[in-house]
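> generate a structure from the sequence data that follows.
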Amino acid sequence: MTAEQQPERIGRYVRMVAQPGRGAALADTLLRVASGLRDTPGCELYLINLSADEPDTIWVTEVWADEAASDRALSADLGDVGIGEVLELLAGPPELVDLRPLGGTGLPTG
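Below you'll find the model as predicted:
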């Protein structure tokens, strides 16, 4: 399948910087968010990454079947973890990089 034939998946990298010394708490909270998204329709990947050289910086790698799936899931209560729990740990607003996933190991094929 060529890039033009790919479904309209969306992806993003999200960089979150925790308040000083709160990186582990942010990571734990985001891991609970990821666990809650495990069976969410349209969520193909929600991966939590700790920066190798910045202990208070977390990167989230997301892949969604489409924009609507992302909007539905991330505007919900996120199960036991509300978005407010994540926001209260942040030192500033998250930084987003929007992507158009084309494929690769680990992604389901159309």
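
> only C-alpha atoms from now on, for both contacts and neighbour counts.
OK.

> quick one, strands of this protein?
Under the criterion DSSP state E, the chain contains strands at 10-17, 43-50, 57-64, 95-99.

> format the ones you listed as a markdown table; extra columns: distance to Gly82 and mean neighbour count.
Output for those, formatted as a markdown table (distance: least, C-alpha to C-alpha, whole Å; neighbours: other C-alpha atoms under 10 Å):
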| stretch | distance to Gly82 | mean neighbour count |
| --- | --- | --- |
| strand 10-17 | 16 | 20 |
| strand 43-50 | 16 | 18 |
| strand 57-64 | 16 | 21 |
| strand 95-99 | 19 | 12 |
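
> could you also give me the structure for this second sequence? I'd like to compare it with the first:
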Amino acid sequence: MSKFVMLGKLTAHPGQRDELARLMLESSESLEAMEGCLQYILSESADEPDVLWISEIWESAEAHAASLKDENVLAIISRCRPLIAAVTPVKLRALGGKGL
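Next up, the predicted model:
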């Protein structure tokens, strides 16, 4: 399977999770038309009040890398950066399953 899967744990500065989520959801609108993006889901942690999780599935690692050069995505990242205390990326290799 050649799909590129990535999870990202975003820890917002205290009290900034909702604003960060709002900005991140704006980025998902930009990704609707992004070539190679199959899935982009933003979730909030039920146990950690400042944590958001991003689940992404891309056609390839190259498609994901290209998205990070897109001017709309770069603008969203720039707006989100001050709200983020920590980022923990988790790169995965999809083996199979429903939705792939």
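
> overlay them and tell me the TM-score.
TM-score for the superposed pair, counting by TM-score structural alignment, normalised by the length of structure 2: 0.90. Supporting figures: 100 aligned residues with a C-alpha RMSD of 1.6 Å.

> before we move on, the earlier item: in JSON lines, list the strands of structure 1 along with distance to Val81 of structure 1.
Output for the strands of structure 1, formatted as JSON lines (distance: least, C-alpha to C-alpha, whole Å):
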{"stretch": "strand 10-17", "distance to Val81 of structure 1": "16"}
{"stretch": "strand 43-50", "distance to Val81 of structure 1": "15"}
{"stretch": "strand 57-64", "distance to Val81 of structure 1": "16"}
{"stretch": "strand 95-99", "distance to Val81 of structure 1": "20"}
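
> mind checking how far the equivalent of Cys80 of structure 2 over in structure 1 is from Ala73 of structure 1?
In structure 1, the residue matched to Cys80 of structure 2 (TM-score structural alignment) is Val86. Distance of Val86 of structure 1 to Ala73 of structure 1, computed by C-alpha to C-alpha, to the nearest Å: 15 Å.

> next one: Asp53 of structure 1
Going from Asp53 of structure 1 to Ala73 of structure 1 by C-alpha to C-alpha gives 30 Å.

> what about those two, which has more around it?
More neighbours surround Ala73 than the other of Asp53 of structure 1 and Ala73, with 17 against 7 (other C-alpha atoms under 10 Å).

> in contact with that one, which residues?
By C-alpha atoms under 8 Å, 6 or more residues apart in numbering, the contact list for Ala73 of structure 1 reads Leu37, Thr40.
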